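1. below is the structure, and that's it, no one-letter string:
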């Protein structure tokens, strides 16, 4: 199967474990057979390609961001809800990476390889978090989840420039800011499960710097191709698609590692 059709097939799977397995197998096969199938042109599209996209289990129940459970790390139930919320983000991140690899035609080969590698790493993150959640006596789906990450994928499905601007380098970049704050709270809890969660978040933060860097790289590449000013056009896209407002504190060091420019970092620091 063509790797991008394989991405679509994995994207449509509803069972989380099956989606993880299919994603990891797809990327392993791609790595074992580099360059065998050019990916810039998609196999023939049909009007039903978006059917079943994204595949998701019946649970968790999806609610508004204001209706999710309280996630105080200072109670066992609150810590489980917190881990579940990050697990939910990683599950959605598998879908968004598979969608980017499948949906957009005519990009360089490296674009598809980048997004399939991201899908593989998000699948690893989900597995780590879900195993930890199960050790705490819960499973993915036991708590509610909101749809913020996927709703932005929907809004940007016809505009690859907007997708790169507003998913990896906006929504995912917020994870660079939030993760150290979550870890600081968990360290104050000072339980074995909290320390184990911090170790998993170290891995996720390291990898997410690379994911945001890929978003920055391809956003700037697309802006150059289309004669757009990256900073000015970002403001246009941010307003057009009603992206969430960026709120301090910002992890400026991680954002710099992820390829944000000095000008962008100064603008964030100044509010």
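-> Perfect, thanks for sending it. Predicted model, so just to flag it, every value in this text is computed and none were measured. Residues are numbered from 1 along each chain as shown.

2. from now on I want contacts and neighbour counts done on CA atoms only, so please keep to that.
-> OK.

3. residue contacts, the nearest residue to residue 251 once chain neighbours are set aside?
-> Of all residues not flanking residue 251 in the chain, residue 177 sits nearest, at 4.7 Å (C-alpha to C-alpha, 6 or more residues apart in numbering). Shown in contact with residue 177 (C-alpha atoms under 8 Å, 6 or more residues apart in numbering): 249, 250, 251.

4. what subset of these is buried?
-> Applying a neighbour-count criterion of 16 or more other C-alpha atoms under 10 Å, the buried members of the contacts of residue 177 are 250, 251.

5. separation between the residue nearest to residue 251 and residue 101?
-> Using C-alpha to C-alpha, to the nearest Å, residue 177 is found at 26 Å from residue 101.

6. what of residue 118?
-> According to C-alpha to C-alpha, residue 118 and residue 101 sit 10 Å apart.

7. more neighbours, the two?
-> Relative neighbour count places residue 101 above the other of residue 118 and residue 101, with 29 against 24, counting by other C-alpha atoms under 10 Å.

8. list the contacts of residue 212.
-> Neighbouring residues of residue 212 by C-alpha under 8 Å, 6+ apart: 168, 169, 172, 173, 258, 259.

9. circling back: adding secondary structure and distance to residue 114, write the contacts of residue 177 out as a markdown table.
-> Shown next, in a markdown table, are the contacts of residue 177 (DSSP: H, G, I helix; E, B strand; the rest coil; distance: C-alpha to C-alpha, whole Å):
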| residue | secondary structure | distance to residue 114 |
| --- | --- | --- |
| 249 | coil | 29 |
| 250 | coil | 25 |
| 251 | coil | 24 |
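
10. identify, from the contacts of residue 177, the entry nearest to residue 269.
-> Nearest to residue 269 among the contacts of residue 177 is residue 250, at 7.7 Å by C-alpha to C-alpha.

11. report the contact partners of the closest one.
-> So residue 250 contacts 176, 177, 268, 269 (C-alpha under 8 Å, 6+ apart).

12. check it against this one:
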């Protein structure tokens, strides 16, 4: 049966388990939308949990191996593998956002978040290719089991999803990625640093999209954006907002200090 709607196409991506098939499906999803092949209808239920491969083994944060500091190849592989897993799950986060909530927004929202899904698929491909160049691959090491928790905790409300996933989790990437880039550069791994630079530039755009559409929905509902975001973070985010913050990158993405400075630990 042909896939003809946004919701059907999103569900198909989410139910694709193989990482490389999923990234290809995400890119094809974006292409089909841009070519006008999908109706703007979110008419099917999204799965509570996406399909994922048997490897990597998923562990709770308490049982994750401690990554070694320094510039050894083993340490760099572990860091790249962790980043590849984040990008793999990020494909599903973006696709689920479209398929679950896209009907509540104008077409521009779908344009933005399908573009994010395609970016995440490309990021995953770049990181896995780099892992293979270093003699490893995605799935070779254990990975964090909790990355989907934010999606499960915000499956009922688009505003909560935008508050937590792009405006907390992706924004954290803006804080920590520059130091990782310098770490790779410092040990002469220019190839890995270049990939992270590309991811960092795209993350600014992703956080910007999240902040912009969060503000749009707050306006639609008659809410104060800053106060609503702070309330949602306190009630829906299990962790803490911890400095240091990359204030300039966050500001460029529209996520100004008035949002997070007051509630940061």
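-> Now that the structure is in, tell me what you want to look at. Bear in mind that the values here come from a model prediction, so they are computed numbers and not experimental data.

13. fetch the TM-score of the aligned pair.
-> The TM-score (TM-score structural alignment, normalised by the length of structure 2) is 0.92; 260 aligned residues with a C-alpha RMSD of 1.8 Å.

14. just to revisit the earlier point, so which pair among the contacts of residue 212 of structure 1 is furthest apart in space?
-> 172 and 259 (13.4 Å).

15. quick revisit: pull out the buried residues from the contacts of residue 250 of structure 1.
-> Using 16+ other C-alpha under 10 Å as the burial test, the contacts of residue 250 of structure 1 include 176, 177 as buried.

16. with distance to residue 70 of structure 1 and secondary structure added, can I get the contacts of residue 250 of structure 1 in TSV?
-> Listed next are the contacts of residue 250 of structure 1 as TSV, based on distance: C-alpha to C-alpha, whole Å; DSSP: H, G, I helix; E, B strand; the rest coil:
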residue	distance to residue 70 of structure 1	secondary structure
176	22	helix
177	20	helix
268	29	helix
269	29	helix
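
17. show me the strands in the stretch 51-200 of structure 2, by range?
-> 58-59, 143-144 (DSSP state E, counting those that start in this stretch).

18. the last one - contacts with which helices or strands?
-> The contact analysis (3 or more C-alpha pairs under 8 Å, 6 or more residues apart in numbering; DSSP states H and E) places strand 143-144 of structure 2 against strand 58-59, helix 73-101.

19. next, the buried residues of the longest one.
-> Of the residues in helix 73-101 of structure 2, 76-101 count as buried by neighbour count, 16+ other C-alpha under 10 Å.

20. which residue in structure 2 aligns with residue 174 of structure 1?
-> Residue 174 of structure 1 maps onto residue 172 in structure 2, with residues paired by TM-score structural alignment.

21. ok, now how distant is its match from residue 164 of structure 2?
-> With distances taken as C-alpha to C-alpha, residue 172 of structure 2 is found 11 Å from residue 164 of structure 2.

22. then residue 190 of structure 2?
-> Counting by C-alpha to C-alpha, the gap from residue 190 of structure 2 to residue 164 of structure 2 is 32 Å.

23. any idea which helix or strand carries the residue nearest to residue 173 of structure 1 when sequence neighbours are not counted?
-> In this structure, residue 173 of structure 1 finds its nearest non-sequential neighbour in residue 212, 6.1 Å apart by C-alpha to C-alpha, 6+ apart. Residue 212 of structure 1 is part of helix 192-226 when elements are defined by DSSP states H and E.

24. not counting sequence-adjacent ones, nearest residue to the one residue sitting closest to the centre of structure 2?
-> When structure 2 is reduced to its mean C-alpha position, the nearest residue by C-alpha atoms, centre = their mean turns out to be residue 90, at 3.4 Å. Residue nearest to residue 90 of structure 2 in three dimensions, not counting chain neighbours: residue 120, with 6.1 Å by C-alpha to C-alpha, 6+ apart.

25. save the strands of the stretch 51-200 of structure 2 as CSV, and put in mean neighbour count and distance to residue 29 of structure 2 too.
-> Formatted as CSV, the strands of the stretch 51-200 of structure 2 follow (neighbours: other C-alpha atoms under 10 Å; distance: least, C-alpha to C-alpha, whole Å):
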stretch, mean neighbour count, distance to residue 29 of structure 2
strand 58-59, 15, 27
strand 143-144, 22, 26
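
26. picking that back up, the residue nearest to the centre of structure 2 pairs with which position in structure 1?
-> Aligned by TM-score structural alignment, residue 90 of structure 2 pairs with residue 93 of structure 1.

27. same check on residue 116 of structure 2?
-> With TM-score structural alignment as the criterion, residue 116 of structure 2 lines up with residue 118 in structure 1.

28. quick check: residue 194 of structure 1 touching residue 187?
-> Yes - taking C-alpha atoms under 8 Å as the definition, residue 194 of structure 1 is a contact partner of residue 187 at 6.6 Å.

29. which of the two has more neighbours?
-> Ranked by neighbour count (other C-alpha under 10 Å), residue 194 of structure 1 and residue 187 place residue 194 first, with 21 against 16.

30. how about the more buried one, what does it touch?
-> 79, 186, 187.

31. nearest to residue 153 of structure 1 among those residues?
-> Among the contacts of residue 194 of structure 1, residue 79 lies closest to residue 153 of structure 1 (C-alpha to C-alpha), at 28.1 Å.
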